[in-house]
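Novice: Okay, predicted coordinates and the sequence, questions at the end:
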Amino acid sequence: MSISQTTPTGKPLKGKRNSMTRPQSAIEEVYSNIRNDIENDSLTPAYRIRLHNLFRQIEKEFELLYQENQNLHEKVELLNEKIEREVYDKQSYDCVDFDNNIAKVLSKKLSTTSTQKLKTAYKLKAQTSKIVSSFKAPHLNCAFIKEYLGHKDGIWEVSVARLGQPIMGTASADHSACIWSIDSGRCLLQYHGHSGSVNSVRFHPVKDLVLTSSGDCSAHIWQAVVNWDLPKGHSSEEELEISEDCDDQRCDTKAATLRTPVRELGGHNNAISAAEWLAGAEQVITAGWDRLAVLHDVETGSTITTLSGHDLELTHTATHPTQKLAVTSSRDTTFRLWDFRESVQSVSVFQGHSESVTSAVFTHEDKVVSGSDDRSVKVWDLRNMRSPVATIRADSAINRLSVSLNGIIAIPHDNRHVRLFDLTGQRLARLPRSSRQGGQGHSRMVSCVAWSNDYLNNINLFTCGFDRRVLGWCVQSLRDKEL
């Protein structure tokens, strides 16, 4: 389910929350506004106390309902896990039964054949066994490594630096973007230049620059000069203000704060959902809720061209790693491929989903992977994009996905799951969840995932969500682990 959170002042762009997710910040804001009105009004003390008591009762009732709803979802997940295990066991049994039946048929026929036919038949049986064994997906080991805490509201996006530095960035609905040390977990820099929800964060490929987009209708380019000499012993929880509803009430502001961008990019009259560097990093493309994508010149900040055609709000944009190609995703159920390699850009429209396309990204094998609220992920070949080469079906809406260099698709879901597939649609693994793994995993919607090209502090996958947390994971095959 999708709940819009836009306001004229550039509040959080979009609040995709399923029925089990508590819309905490919105309730707190409403309650805070009413409380301020009560305190500023000329009410009698007794009446004011009564109102406060009533609001406290409402909060308690809401907490009880929320907990009950979460318990029901836990039961549903347990049942889903049971069904998945039964389906997997049945598939494994069918494969074994198929192999045994082939063996019986071959044995019966072999009793009346010559020695040469015996060899041929056993060879056929061996090939059949190889085919059956190939049905089994390679197993990945997924281990939780580190947690990064500090944002006061949900986190829309996580991104890893491309320069090889052990840092990553986050974009949050609390109007801030942060740069984190992957090793220590400390927040090194906070950017507070936006007046609305920060919806995306992307690092420049070769410079210490960061690109962010916001619900305040602007995109900013700012200098990401971080201070690595922060005092040891300070975690990310200490460097960012912890919200009032957290158990930990510590507040520490040792992380550097930046408020002024190097360049501000306009061209939109509504919230900007995402922004990305085009190959070469001389241009930037932004995607907005005004149904437009805009190509900007980085040096001057001017608008090069405005790209129109989508019928509804744009939700995401991504660019090819080496060519001047970009894709824009939209709530109109399509994504578009824009080609800027010639002086006159061309566009192709792809209609493979039945609901909002939440993200579409390029792979390093010249493919495009798209995810949608229709609970599907589709893999497309750039050489022939008339129909997808693989389709992955899920049980929950898809958010901002990511594809690793070796072709593993990490898929974040509204229902707190993160699942891993290969480019053929074969399921590889699922990351642990908080309810089943003693606190590991996300407790609310997972909004974005990001692969790292290298293992940074033994981490190669980051996930973020509306539980205000970023989690670092080590994902590797058992073969790699043994080596």
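Specialist: Sure thing, it's come through. Being a predicted model, the structure only gives us computed values, none of them experimental.
Novice: make it CA atoms for all contacts and neighbour counts henceforth
Specialist: Fine.
Novice: does Leu79 belong to a helix or a strand, and which?
Specialist: Assessed by DSSP states H and E, Leu79 sits inside helix 45-110.
Novice: So what would you say the end-to-end distance of stretch 470-483 is?
Specialist: Taking C-alpha to C-alpha, to the nearest Å, the first and last residues of stretch 470-483 lie 29 Å apart.
Novice: before we move on, what about stretch 172-188?
Specialist: 16 Å.
Novice: got it, and stretch 320-334?
Specialist: Taking C-alpha to C-alpha as the criterion, the two ends of stretch 320-334 lie 18 Å apart.
Novice: So Ser32: helix, strand or coil?
Specialist: With DSSP: H, G, I helix; E, B strand; the rest coil as the basis, Ser32 sits in helix.
Novice: count of neighbours near it?
Specialist: Neighbour count for Ser32, taken as other C-alpha atoms under 10 Å: 12.
Novice: this is the comparison structure:
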Amino acid sequence: MEIETGEGQVQIRLITKQQQYAVPDIPYSIGASVSQEELNTFVNALLQENVDEKSSKPIIFEFIVLNEFLRYRLNDHLKERSVSFEDVIEIEYVERFPVPEPQDCLLHDDWVSAVQTHGKWILTGCYDNTVNIWLVNGKHLLTIPGHSAPIKAVSWISIHDKVATFASASQDQTVMIWEWNIETNAVDCIYVCKGHERGVDSLATSQSCKLLASGSWDTMLKIWSCEQHDDDGEVSSKRLKGEQTRTPIKTLSGHREAISGIQWLNEETILTGSWDHTLRVWDLEQGGIKSEINGNKPIFDVSHSKLNGLVVTSSADKNVRLYDLRSNSGTIVKNTYAGHTQWVQSVCWSTTEENLFISGSYDNYVKLWDMRSPKAPLYDLLGHEDKVHDCDWSNPKYMISGGADNTVRIFKSKKSI
């Protein structure tokens, strides 16, 4: 028999994977209308009973009931899922991810449309046609001219022996590959990749750092070599002097509108998202489309997690969606995250926390999500005063974002990595 809201008791079992916070594995009887805050008080009281030294500071936990964070009273959570109140309810608890701390604000001369970190460096692309390199402590290292139109995407390629390579994609229809001498802080464009017939909107480097993929408003997906070669095709050990034109290794067609997001799933498989409302998985060996997933609005960005194999997308319908591309039964869409009030322009998984990702939107907000909490983000990362164009969490210590307020915002994770 169901217990009405605010009445009766339920039996629960409390479990955690964080063994330092484990409580006795026995059933507990609690009020059915218990809230998240009351559960926190209860678990902390149990922990205090099982330690010799009393802690003055309670630990804040999140509670997972039926694979989703508890965001309102337990009885309402159970009723929504048609769970009997006579069952013993298993509740998993995890320490809450600490609120990220705002760090520096990096000022640019125009809109910031692309950001990516690599270790202590930040690469940014700007609407004033320049690429910039910064340190995560806010120090500006280089402004790099060369493109003749706004930058729409940037991607680190590799770092070897004090020399880094990276790429930038622009509305001038080109992708440029750059070589940066870190010791002398000098940069050269070594390749200009030509072949797109409209502006290039998205860019990604393969895991081997040997290939680049670019997506454009010409609807084409193009694959480029990142390696430095002599004229006979052999990989060169010499540093090239001056830029050379590079043509694509492969051109793949199938999208009907701009390709706005790219991720390498592995060296032979690429995921793309497009303004044509579709996600497509491409098989490079076969040179064609492996699968196609239809949505109902333009898709602006895609992010694939190596930790859990799942994909999140950002869209013009103001939502973030979670996909399991491996799913053979039921829907491929596993969850929808509602909270933004304008187009969601960018998404990025954490590289160390398998449940966490960030999103950036035209509503000026960056939001930090746990995939088990679709009804509300963990935190709103405030600071932007205009549209957020891009966000990145490649370095687990820093969440960064660029926007139409001409700034890059940096938030530092307080969790020890």
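Specialist: Looks like it came in fine. Here the structure is a predicted model, which is why all the values come from computation and not from measurement.
Novice: And the helix or strand just after the helix holding Leu79 of the first structure, what does it pack against?
Specialist: Note on helix 45-110 of the first structure: by DSSP H and E, the next helix or strand toward the C-terminus is helix 115-133. Packed against helix 115-133 of the first structure by the contact rule (3 or more C-alpha pairs under 8 Å, 6 or more residues apart in numbering; DSSP states H and E) you find helix 45-110.
Novice: tell me how far the helix it packs on is from the chain's mean position?
Specialist: Chain-centre distance of helix 45-110 of the first structure: 21 Å, with C-alpha atoms, centre = their mean, to the nearest Å.
Novice: repeat for stretch 193-209 of the second structure
Specialist: Distance, centroid of stretch 193-209 of the second structure to centroid of chain: 19 Å (C-alpha atoms, centre = their mean).
Novice: What range does that stretch cover in the first structure?
Specialist: When the first structure is aligned by TM-score structural alignment, the counterpart of stretch 193-209 of the second structure is residues 265-281.
Novice: Any buried residues in that stretch, and which?
Specialist: Buried positions in stretch 265-281 of the first structure, judged by neighbour count with 16 or more other C-alpha atoms under 10 Å: 265-268, 270-279.
Novice: just stretch 153-172 of the second structure next, same as before
Specialist: In stretch 153-172 of the second structure, counting by 16+ other C-alpha under 10 Å, buried: 153-159, 163-172.
Novice: Inside helices: which ones of these?
Specialist: Of the positions in these, not one sits in helices, assigned by DSSP state H.
Novice: ok, Arg246 of the second structure - contacts?
Specialist: Under the criterion of C-alpha atoms under 8 Å, 6 or more residues apart in numbering, the neighbours of Arg246 of the second structure are Tyr191, Val192, Cys193, Lys194, Trp224.
Novice: before we move on, what about Cys105 of the second structure?
Specialist: Per C-alpha under 8 Å, 6+ apart, neighbours of Cys105 of the second structure: Gly138, Thr407, Val408, Arg409, Ile410.
Novice: which pair in the residues you listed spans the largest distance?
Specialist: Of all pairs drawn from these, the widest gap by C-alpha to C-alpha lies between Gly138 and Thr407 and measures 11.5 Å.
Novice: which neighbours do these two share?
Specialist: Joint contacts of Gly138 of the second structure and Thr407 (C-alpha under 8 Å, 6+ apart) are Cys105, Leu106.
Novice: re earlier: and the buried residues of stretch 265-281 of the first structure as CSV, adding secondary structure and distance to Lys117 of the first structure?
Specialist: Shown next, in CSV, are these (DSSP: H, G, I helix; E, B strand; the rest coil; distance: C-alpha to C-alpha, whole Å):
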residue, secondary structure, distance to Lys117 of the first structure
Leu265, strand, 74
Gly266, coil, 75
Gly267, coil, 74
His268, coil, 73
Asn270, coil, 73
Ala271, coil, 71
Ile272, strand, 69
Ser273, strand, 65
Ala274, strand, 64
Ala275, strand, 64
Glu276, strand, 62
Trp277, strand, 62
Leu278, coil, 61
Ala279, coil, 59
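Novice: which stretches of the stretch 301-450 of the first structure form strands?
Specialist: For the stretch 301-450 of the first structure, strands defined by DSSP state E, counting those that start in this stretch occupy the ranges 303-307, 314-319, 325-330, 335-339, 346-350, 357-362, 367-372, 376-381, 390-393, 402-403, 408-412, 418-422, 427-430, 446-456.
Novice: I'd like the ones you listed as JSON lines, with mean neighbour count and distance to Gln476 of the first structure appended.
Specialist: Output for the strands of the stretch 301-450 of the first structure, formatted as JSON lines (neighbours: other C-alpha atoms under 10 Å; distance: least, C-alpha to C-alpha, whole Å):
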{"stretch": "strand 303-307", "mean neighbour count": "15", "distance to Gln476 of the first structure": "40"}
{"stretch": "strand 314-319", "mean neighbour count": "27", "distance to Gln476 of the first structure": "26"}
{"stretch": "strand 325-330", "mean neighbour count": "26", "distance to Gln476 of the first structure": "29"}
{"stretch": "strand 335-339", "mean neighbour count": "21", "distance to Gln476 of the first structure": "31"}
{"stretch": "strand 346-350", "mean neighbour count": "14", "distance to Gln476 of the first structure": "33"}
{"stretch": "strand 357-362", "mean neighbour count": "27", "distance to Gln476 of the first structure": "22"}
{"stretch": "strand 367-372", "mean neighbour count": "25", "distance to Gln476 of the first structure": "21"}
{"stretch": "strand 376-381", "mean neighbour count": "23", "distance to Gln476 of the first structure": "22"}
{"stretch": "strand 390-393", "mean neighbour count": "16", "distance to Gln476 of the first structure": "21"}
{"stretch": "strand 402-403", "mean neighbour count": "24", "distance to Gln476 of the first structure": "14"}
{"stretch": "strand 408-412", "mean neighbour count": "26", "distance to Gln476 of the first structure": "10"}
{"stretch": "strand 418-422", "mean neighbour count": "21", "distance to Gln476 of the first structure": "11"}
{"stretch": "strand 427-430", "mean neighbour count": "18", "distance to Gln476 of the first structure": "10"}
{"stretch": "strand 446-456", "mean neighbour count": "22", "distance to Gln476 of the first structure": "10"}
